[in-house]
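A.B. asks: coordinates only, sequence not included:
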């Protein structure tokens, strides 16, 4: 199976295709922007939250790919079933900046994250599908993807909140 995946990648998704470079851009550009503009005072909080988003994105995407709910015809790395640029960089960085903005502006994270999830689901994902960066299969639809984003947001923010609570509790016990 691995040889077939690599052969497919060479034929349809390697360095000489524009799709490959779009995916590479989705990996590198957000990380450069993150490096330049992340709030250095909150870097560990934001990084921890972003890592949570990244991990859950990869898990959900791997499950969806494994159960044939969707597929990604173009890949940056041929052996990974996930959309590497979207899951590992673009979406986590987007949510890191959203979290940073809600902390600075004292806005409701959940409302804005649901709006961003809706934008990702109902604007970006159809655009990706139109250009064949992803294909929905086996009865999957964009609403299910939206629910997946909401689940990822809630789990990631919940885990982050638990760690904030434990850290705050420890700091108070030192006083």
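C.D. replies: Yes, it's here. The structure presented is a predicted model; accordingly, all values stated were derived computationally and were not measured.
A.B. asks: CA atoms for contacts and neighbours, from now on please.
C.D. replies: Fine.
A.B. asks: tell me the strands in the protein, going along the chain?
C.D. replies: Counting by DSSP state E, one finds strands in the chain at the ranges 70-71, 135-136.
A.B. asks: just checking, what packs against the last one?
C.D. replies: Same thing as strand 135-136. Counting contacts by 3 or more C-alpha pairs under 8 Å, 6 or more residues apart in numbering; DSSP states H and E, strand 135-136 is packed against strand 70-71.
A.B. asks: now do the first one
C.D. replies: With contacts defined as 3+ C-alpha pairs under 8 Å, 6+ apart, the secondary structure elements packing on strand 70-71 are strand 135-136.
A.B. asks: Distance from the strand it packs on to the middle of the chain?
C.D. replies: A distance of 17 Å separates the C-alpha centroid of strand 135-136 from that of its chain, computed with C-alpha atoms, centre = their mean, to the nearest Å.
A.B. asks: residues making contact with that strand?
C.D. replies: Contact with strand 135-136 is made by 69-73, 129, as judged by C-alpha atoms under 8 Å, 6 or more residues apart in numbering.
A.B. asks: let's see it at 10 Å
C.D. replies: 64-65, 68-73, 125-126, 128-129, 141-142, 145 (C-alpha atoms under 10 Å, 6 or more residues apart in numbering).
A.B. asks: which residues sit in contact with residue 106?
C.D. replies: Contacts for residue 106 (C-alpha under 10 Å, 6+ apart) come out as residue 100.
A.B. asks: how close does it sit to residue 143?
C.D. replies: As defined by C-alpha to C-alpha, to the nearest Å, residue 106 lies at a distance of 29 Å from residue 143.
A.B. asks: And for residue 156?
C.D. replies: As judged by C-alpha to C-alpha, residue 156 and residue 143 stand 20 Å apart.
A.B. asks: also this one, for the comparison:
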């Protein structure tokens, strides 16, 4: 099969997949379903909590950490969804292939606030993150019970815990690296 033919086949299947996703959303995840409104709540409530409780003096550092966590989490979600390790069957926006409430709000905000607690109270970041990853795994278990998260192919809550923990630590290291660059920017001139 030529590259052109293969790309045409991929495009055809992608259109069919999008049609199926839209049909599923219209039938099972639209504005009239409780799942849609749970998604809206889990998107908006963490953002409001952030606006109220984020340390305004350290907002850029904390937001950088949260954004870094969010970006890595989205990439992991896309990968694991694409390879059928998990699924969020009820999407807030069917055109976006990830769970916006989970990837863009609930989990990043939870870890962002944990990061804030650690840095503001001189607590051990790794310990606070470990506890937070347990809490987030508990939230994932609740989402499983309501079939808002489905795990496949051997993926389980321990894997989710380890992924969350790893992403949180990587986001911490990236944040510290950029803080170091900012503090030492004169050395690079």
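C.D. replies: Thanks, I have it. Just so it is clear, the structure is predicted and the values come from calculations on it, not from any experiment.
A.B. asks: Okay, the alignment partner in structure 2 of residue 119 of structure 1 and residue 165 of structure 2: tell me how far apart.
C.D. replies: Residue 119 of structure 1 maps onto residue 135 in structure 2, with residues paired by TM-score structural alignment. According to C-alpha to C-alpha, residue 135 of structure 2 stands 11 Å off from residue 165 of structure 2.
A.B. asks: and the biggest helix by length in structure 1, what does it pack onto?
C.D. replies: Secondary structure of structure 1 per DSSP state H: the longest helix is helix 142-174. Applying 3 or more C-alpha pairs under 10 Å, 6 or more residues apart in numbering; DSSP states H and E, one finds that helix 142-174 of structure 1 contacts helix 43-66, helix 91-105, helix 109-119, helix 125-130.
A.B. asks: For residue 156 and residue 143 of structure 1, indicate the residue with more neighbours.
C.D. replies: More neighbours surround residue 156 than the other of residue 156 of structure 1 and residue 143, with 21 against 12 (other C-alpha atoms under 10 Å).
A.B. asks: Contact partners for the residue nearest to that one when sequence neighbours are not counted?
C.D. replies: Nearest residue to residue 156 of structure 1, sequence neighbours excluded (C-alpha to C-alpha, 6 or more residues apart in numbering): residue 52, at 5.1 Å. When contacts are counted by C-alpha under 10 Å, 6+ apart, residue 52 of structure 1 touches 46, 58, 92, 152-153, 155-160.
A.B. asks: from those residues, which is closest to residue 27 of structure 1?
C.D. replies: residue 92 (10.6 Å; C-alpha to C-alpha).
A.B. asks: I'd like to know how many residues surround the aligned partner of the closest one in structure 2.
C.D. replies: Here residue 92 of structure 1 is matched to residue 108 in structure 2, going by TM-score structural alignment. Neighbour count for residue 108 of structure 2, taken as other C-alpha under 10 Å: 26.
A.B. asks: Residue 108 of structure 2 touches residue 133, doesn't it?
C.D. replies: No. Counting by C-alpha atoms under 10 Å, residue 108 of structure 2 sits too far from residue 133 to count as a contact (11.1 Å).
A.B. asks: Identify the contacts common to these two.
C.D. replies: Residues touching both residue 108 of structure 2 and residue 133 (C-alpha under 10 Å, 6+ apart): 114, 164, 168.
A.B. asks: For the aligned residue in structure 1 for the second one, give me its contacts.
C.D. replies: Taking TM-score structural alignment as the alignment basis, one finds that residue 164 of structure 2 is matched in structure 1 by residue 149. When contacts are counted by C-alpha under 10 Å, 6+ apart, residue 149 of structure 1 touches 53, 56-57, 60, 91, 113-114, 116-118, 120-121, 143, 155.
A.B. asks: Compile these into JSON lines and extend it with columns for distance to residue 37 of structure 1.
C.D. replies: Below are the contacts of residue 149 of structure 1 laid out as JSON lines (distance: C-alpha to C-alpha, whole Å):
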{"residue": "53", "distance to residue 37 of structure 1": "19"}
{"residue": "56", "distance to residue 37 of structure 1": "24"}
{"residue": "57", "distance to residue 37 of structure 1": "23"}
{"residue": "60", "distance to residue 37 of structure 1": "28"}
{"residue": "91", "distance to residue 37 of structure 1": "16"}
{"residue": "113", "distance to residue 37 of structure 1": "19"}
{"residue": "114", "distance to residue 37 of structure 1": "23"}
{"residue": "116", "distance to residue 37 of structure 1": "19"}
{"residue": "117", "distance to residue 37 of structure 1": "22"}
{"residue": "118", "distance to residue 37 of structure 1": "24"}
{"residue": "120", "distance to residue 37 of structure 1": "21"}
{"residue": "121", "distance to residue 37 of structure 1": "25"}
{"residue": "143", "distance to residue 37 of structure 1": "32"}
{"residue": "155", "distance to residue 37 of structure 1": "25"}
